[in-house]
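1. pasting the structure only:
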């Protein structure tokens, strides 16, 4: 490679990384501003909004976080939220994956129709079924209960389709070999198929966790008391109480963002691999 070619390549690489860094900073700037604002006194939050100084607290304070912990029962809110998420994850990862495996590998009458229904339901907005779902929960006495909050979302069509797409690529020879060894469908699934599906499980785990952690509308409808309040409902209380303290709001939002950031940092590799291997395209 000639000297001029190496120079051009170096310049191209520099421009590439500088451009990506700038784009990344643009996307992350609202998050950085939120964190900075959470450590500012109320009167300072919207000062220097057009300057780089807005990202640097001039009078650092933790009073906003103290207000959050004083106004909210943080342990109870976290117990409610993680219980909700745990039930949904258990159902979606277990039953959703089994449904996806059955559609991908088992031969039975009506399989094509069921797959068509799953794909069709993926396009239905959740808002279209919230009211009928609430009426159903009310009739069976599940309003303001953990089961009413979590059970309706223990499976979803998008997760089933992701598992289905992933399991399609598993060789039939593997399943046939397990059958020859005397394994039935359930044993084949747990002992032969499940160990190969870590990436898609991680992907569904992340998507479900983020969706349920950020969920506001369904918990708002189904819960009627503060004792069942989830994270997003707790954050919303800061908007409905006068006077509105934006510093406390920013502190609450910062705390609510931490679990998602942790999930992304530690599982981003599996998420990308799972999306690619399951064949889901944007």
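-> Everything's here; your move. Please read these numbers as outputs of a predicted model, since none were measured by experiment.
2. CA atoms for contacts and neighbours, from now on please.
-> Noted.
3. centroid-nearest residue for this structure?
-> residue 210 (1.7 Å; Cα atoms, centre = their mean).
4. wait, that one touches residue 261, no?
-> No. When contacts are counted by Cα atoms under 8 Å, residue 210 is not listed as touching residue 261 (10.0 Å).
5. okay, and the common contacts of those two?
-> Common neighbours of residue 210 and residue 261, using Cα atoms under 8 Å, 6 or more residues apart in numbering, do not exist here.
6. which one is residue 56 nearest to, not counting chain neighbours?
-> residue 36 (6.2 Å; Cα to Cα, 6 or more residues apart in numbering).
7. helices or strands next to the helix or strand harbouring that neighbour in the packing?
-> Here residue 36 sits within helix 3-38, counting by DSSP states H and E. Applying 3 or more Cα pairs under 8 Å, 6 or more residues apart in numbering; DSSP states H and E, one finds that helix 3-38 contacts helix 246-278.
8. the helix it packs on - contacts with which helices or strands?
-> Using 3+ Cα pairs under 8 Å, 6+ apart: helix 246-278 touches helix 3-38, helix 63-71, helix 157-168, helix 198-213, helix 231-240.
9. okay, the angle between it and helix 3-38?
-> Interaxial angle of helix 246-278 relative to helix 3-38 (axes from the mean of the first three to the mean of the last three Cα atoms, to 10 degrees): 140 degrees.
10. what angle separates helix 246-278 from helix 63-71?
-> 90 degrees.
11. and helix 246-278, which residues are buried?
-> Residues of helix 246-278 classed as buried by neighbour count (16 or more other Cα atoms under 10 Å): 246-257, 267, 270-271, 274-275, 277-278.
12. same thing with stretch 9-21?
-> Counting neighbours by 16+ other Cα under 10 Å, stretch 9-21 gives no buried residue.
13. against that first model, consider the following:
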């Protein structure tokens, strides 16, 4: 009987892993098609799309599409812009949103519940409804630079960063996590004479590894993947354009499908690398903290 139970358990485990592997293959098919297609010339790429050869690196395989993609668009510049905008926005967003969440959870002040509800209600407002009003605001905002006061933020990095620093989802994540932290730690720190900022910096944030990693992952993926509509509106020069806007370079006159697949592959590599890195950081942060979030 024991042997039969072991065999049944092994069969269930094998079946489970087989189903999970098939599901993973379904999700990997578009990535495999993209990478394989980036190695083929256009005529072969289009001819292979009707068969399984579309997922196999067979035929005339080369890196010519990648070299041609770099000649068609300043990919290096676009990628640096995207990484810079994403990193700066994520760092500032985590810093400001965590402070806001700290005040909502630990500091008593009138109207905090109402204000938090209003902030969370903005999650249902689509960006398209505020794009034009936001454009009118940033096109008339002054900026004090080294050469004096500049009117308008168009064609700058700040117009791609400042509007997205504070968002309701990041504040919500920190609020929910901070609510689960032991109040005794906060009260003990206050009794010892710590200021609210010291409590935030020395007590709360060292225990917030899981929510920091989660907020960083979600905010980074959102910023990197959605750098198209807003930059397309407010940025016209190549010096400040992000990587997503560069897709338009491959639809001019004739569509270069192989070069487009190469470009999409180059776009996906930083996202996958960042996700794998942050996944390890997320697991490490959970293992290093003694407080359940």
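-> The structure has been received and is ready for your questions. Remember, predicted model here, so these are calculated numbers, not experimental data.
14. rewinding a little: residue in structure 2 paired with the residue nearest to the centre of structure 1?
-> Mapped onto structure 2 by TM-score structural alignment, residue 210 of structure 1 lines up with residue 221.
15. which one is that match nearest to, not counting chain neighbours?
-> residue 271 (7.2 Å).
16. coming back round to it: have a look at how far, on average, the helix holding residue 36 of structure 1 is from structure 2.
-> Helix 3-38 of structure 1, aligned to structure 2 and superposed, deviates on average by 0.8 Å (mean Cα distance after the TM-score superposition for structure 1).
17. and the residue nearest to the centre of structure 1, how far is that from residue 85 of structure 1?
-> 9 Å (Cα to Cα, to the nearest Å).
18. tell me the SS of residue 58 of structure 1?
-> coil (DSSP: H, G, I helix; E, B strand; the rest coil).
19. what's the burial count for it?
-> 14 (other Cα atoms under 10 Å).
20. for residue 122 of structure 2, give me its contacts.
-> Taking Cα under 8 Å, 6+ apart as the test, what residue 122 of structure 2 contacts is residue 168.
21. at 10 Å instead, please
-> Neighbouring residues of residue 122 of structure 2 by Cα atoms under 10 Å, 6 or more residues apart in numbering: 167-169.
22. out of those, which is nearest to residue 109 of structure 2?
-> Nearest to residue 109 of structure 2 among these, counting by Cα to Cα, is residue 168 at 19.5 Å.
23. ok, the equivalent of the closest one over in structure 1 - how many residues close by?
-> Mapped onto structure 1 by TM-score structural alignment, residue 168 of structure 2 lines up with residue 157. Burial measure for residue 157 of structure 1: 20 neighbouring residues, criterion other Cα under 10 Å.
24. is it correct that residue 157 of structure 1 is in contact with residue 126?
-> No. Distance between residue 157 of structure 1 and residue 126: 11.5 Å, which falls outside the contact criterion (Cα atoms under 10 Å).
25. can you say which of the helices and strands packed on helix 246-278 of structure 1 is packed in most?
-> Ranked by mean neighbour count, these are led by helix 157-168 with a mean of 23 (mean count of other Cα atoms under 10 Å).
26. against residue 35 of structure 2, how distant is the alignment partner in structure 2 of residue 249 of structure 1?
-> Mapped onto structure 2 by TM-score structural alignment, residue 249 of structure 1 lines up with residue 260. Here the distance between residue 260 of structure 2 and residue 35 of structure 2 works out to 11 Å (Cα to Cα).
27. quick check: neighbours shared by the two?
-> residue 266.
28. which residue comes closest to residue 68 of structure 2 once chain neighbours are left out?
-> Nearest to residue 68 of structure 2 is residue 259, by Cα to Cα, 6+ apart, at 6.5 Å.
29. the one you found and residue 64 touch, don't they?
-> Yes. Applying Cα under 10 Å, one finds residue 259 of structure 2 in contact with residue 64, separated by 8.4 Å.
30. between these two, which contacts overlap?
-> 38-41.
31. quick check, nearest of those to residue 138 of structure 2?
-> residue 38 (38.6 Å).
32. so the residue lying closest to residue 162 of structure 1 once chain neighbours are set aside versus residue 92 of structure 1, what's the distance?
-> Distances taken as Cα to Cα, 6+ apart put residue 278 closest to residue 162 of structure 1, at 5.7 Å, once the chain neighbours are dropped. Distance of residue 278 of structure 1 to residue 92 of structure 1, computed by Cα to Cα: 16 Å.
33. same question, residue 25 of structure 1
-> 35 Å.
34. and residue 130 of structure 1, by the same measure?
-> 19 Å.
35. just residue 153 of structure 1 next, same as before
-> Taken as Cα to Cα, the span from residue 153 of structure 1 to residue 92 of structure 1 is 8 Å.
36. got any residues that touch both of these two?
-> Shared contacts of residue 153 of structure 1 and residue 92, counting by Cα under 10 Å, 6+ apart, come down to residue 208.
37. before we move on, the earlier item: ok, now which ones touch the match of residue 168 of structure 2?
-> Taking Cα under 10 Å, 6+ apart as the test, what residue 157 of structure 1 contacts is 92, 96, 99-100, 115, 117-123, 163.
38. also residue 280 of structure 2?
-> Here residue 280 of structure 2 is in contact with residue 213 (Cα under 10 Å, 6+ apart).
39. which one's more surrounded, residue 153 and residue 92 of structure 1?
-> Per other Cα under 10 Å, whichever of residue 153 of structure 1 and residue 92 has more neighbours is residue 92, with 24 against 17.
40. and stretch 36-51 of structure 1, how far apart are its ends?
-> 13 Å.
41. roughly how far out does it sit from the chain middle?
-> A distance of 29 Å separates the centroid of the chain from that of stretch 36-51 of structure 1, by Cα atoms, centre = their mean, to the nearest Å.
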